[in-house]
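[1] sequence and predicted structure below; questions after.
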Amino acid sequence: MKIRKLIGEDAEVYWNLRLEALQQNPEAFATTYEDAISRLNPLKRVASNLDAIEAATIGVFIDNDLVGIMTIAEEAAPKLRHRLNLFAVYVTPRVRGKQIGSALLHAVIDHAKELPHVEKINLTVVSTNIQAIRLYEKAGFIAFGIEQHAMKTGDTYVDEVYMSLEW
């Protein structure tokens, strides 16, 4: 297993895993698979995002195959620069249950702690994703609220739990 920050050259493997995530767990993401594939030049945009200074996407590779991703992004407003937002989290089903998510999350936290102005990480997680909530709690995240009906697909609503880790 190799964990590292993704760069623009990783755009294609990232994009393929992102599309898998949108198909496998559509309830967990605000973006739909259909929205994603309809974008013009997605690889160019993904490469630019992966090279952005204000964000970092950390990936886990097994045998040169990208199997997990997490993105953290800084806030732009000066009063919010002490915090990061964690999003776009996904581990492919074939490696779930093998502590990949835990290793990835700890690498993300370590990366965040290297940023001198950062003091906390915020995230939201679908309230029915008990495994993810437990993963975040084991890493020290604390729930501080629930947004009911945070997302809606057709007539189905999904609630999200807001969580934070401070140091």
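    Thanks, I have the structure now. Numbers count the residues shown, from 1 in each chain.
[2] going forward, measure contacts between C-alpha atoms and count neighbours the same way
    Will do.
[3] burial count for E114?
    By other Cα atoms under 10 Å, the residues close to E114 number 9.
[4] contact partners for it?
    By Cα atoms under 8 Å, 6 or more residues apart in numbering, the contact list for E114 is empty.
[5] so what touches stretch 32-46?
    Stretch 32-46 has contacts (Cα under 8 Å, 6+ apart) with 8, 11-12, 15, 19, 22-23, 26.
[6] helices - which of these land there?
    The helices, defined by DSSP state H, take in 11-12, 15, 19, 22-23 from these.
[7] isn't L22 right up against N16?
    No. Here L22 lies out of contact with N16, judged by Cα atoms under 8 Å, at a distance of 10.1 Å.
[8] neighbour count winner among the two?
    L22 (21 against 12).
[9] and that one, what does it touch?
    For L22, the contacting residues are 29, 31-33, by Cα under 8 Å, 6+ apart.
[10] can you give me the strands in this protein?
    For the chain, applying DSSP state E gives strands covering 2-5, 55-62, 65-74, 83-91, 120-126, 142-153, 156-166.
[11] return the set of buried residues in the shortest one.
    Judged by neighbour count using 16 or more other Cα atoms under 10 Å, the buried positions of strand 2-5 are 3-5.
[12] now stretch 48-57
    For stretch 48-57, using 16+ other Cα under 10 Å, the buried residues are 49-51, 55-57.
[13] export these to TSV and tack on distance to P93?
    Compiled in TSV, the buried residues of stretch 48-57 are given as follows (distance: Cα to Cα, whole Å):
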residue	distance to P93
N49	25
L50	23
D51	27
A55	25
A56	23
T57	19
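[14] next one for the comparison:
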Amino acid sequence: MNQAPVIKGENVLLRQPIDSDVEDFLKVEVNEELVRMYGGNTKKMTAKTLERAQQYVESIRSRKIAWCIEYEGRLIGSARLTVNEEDNRARYAVGIFDPSVWSKGLGTEITQLVLQYAFEELELHRVDLRVLEYNKRAIRCYEKCGFIQEGIEREGALIEGKYETDVFMSILDREYFEKKVKKE
């Protein structure tokens, strides 16, 4: 497989980059809360540039299994699976850079679509992720989608002079299918 397939959800479309994505990325100002949730330094925030927007879109295009997230006809973020074929597992990452669409359930929808692809199409055994402990919104989303907290890395990330903790979460194929059967 050369690239991730297009996946259509109820509200979002997961797809490959298109020309207007650079423009859509540039239209949304850098957001302090987003930088913090990504583990960035809010004291060193700078305005977006055309070069940075092009790099963002190119980073999605260059990955084997990555998507642009389209909502209401515009780019709002990205999602990816980094597959380890030897162990039949993947690391999941998602980011919605547009704060105007936060708290609408889009992260949950996106995560469910990616998990469906991971377990039903790729037939993976496990999908895992790591998230900063203070990113409560993301943790709630992942738990709603069936991820289970399995450990922490205590104070492993130095962010703005303070050591922060990462939470490790995962979902196994059997847990995904059990959850799916309960919904039906």
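    Noted; the coordinates are in hand. Every value quoted in this text rests on a predicted model; they were computed, and no experiment measured them.
[15] just the buried residues from the ones in helices among the contacts of stretch 32-46 of structure 1, in ChimeraX please.
    Command for ChimeraX, covering only those of these found buried under the criterion 16+ other Cα under 10 Å:
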select :11,15,19,22
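[16] pick the one among the contacts of stretch 32-46 of structure 1 closest to M70 of structure 1.
    W15 (12.9 Å; Cα to Cα).
[17] what about the counterpart of E147 of structure 1 in structure 2, distance to G146 of structure 2?
    Here E147 of structure 1 is matched to E153 in structure 2, going by TM-score structural alignment. Separation of E153 of structure 2 from G146 of structure 2 (Cα to Cα, to the nearest Å): 21 Å.
[18] compare the two and say which is more crowded by neighbours.
    Under the criterion of other Cα under 10 Å, the comparison of E153 of structure 2 against G146 puts G146 first, with 21 against 14.
[19] next, the angle from the lengthiest helix in structure 2 to strand 74-84.
    In structure 2, taking DSSP H as the definition, the longest helix is helix 50-62. Using axes from the mean of the first three to the mean of the last three Cα atoms, to 10 degrees, the inter-axis angle of helix 50-62 of structure 2 relative to strand 74-84 is 50 degrees.
[20] pull the distance from helix 50-62 of structure 2 to the chain's centre.
    Here helix 50-62 of structure 2 is found 16 Å from its chain centre; the criterion is Cα atoms, centre = their mean, to the nearest Å.
[21] now it on structure 1. Mean distance?
    Compared with structure 1 after the fit, helix 50-62 of structure 2 shows a mean deviation of 4.5 Å (mean Cα distance after the TM-score superposition for structure 1).
[22] and L66 of structure 1, what pairs with it in structure 2?
    With TM-score structural alignment as the criterion, L66 of structure 1 lines up with L75 in structure 2.
[23] surely that match meets I60?
    No. Here L75 of structure 2 lies out of contact with I60, judged by Cα under 8 Å, at a distance of 12.0 Å.
[24] overlap of the contact sets of these two?
    Here L75 of structure 2 and I60 share the contacting residues C68, scored by Cα under 8 Å, 6+ apart.
[25] follow-up on the earlier one: show me what contacts the closest residue to the match of E147 of structure 1 other than its chain neighbours?
    Of all residues not flanking E153 of structure 2 in the chain, D166 sits nearest, at 5.1 Å (Cα to Cα, 6 or more residues apart in numbering). When contacts are counted by Cα under 8 Å, 6+ apart, D166 of structure 2 touches 130-133, 152-157.
[26] could you do R94 of structure 1 as well?
    Applying Cα under 8 Å, 6+ apart, no residues qualify as near R94 of structure 1.
[27] hmm, 10 Å instead?
    R94 of structure 1 makes contacts with V67, as judged by Cα atoms under 10 Å, 6 or more residues apart in numbering.
[28] repeat for the one 10 residues further on
    Listed by Cα under 10 Å, 6+ apart, the contact partners of L104 of structure 1 are 2-4, 58-60, 68-70, 89, 91, 110.
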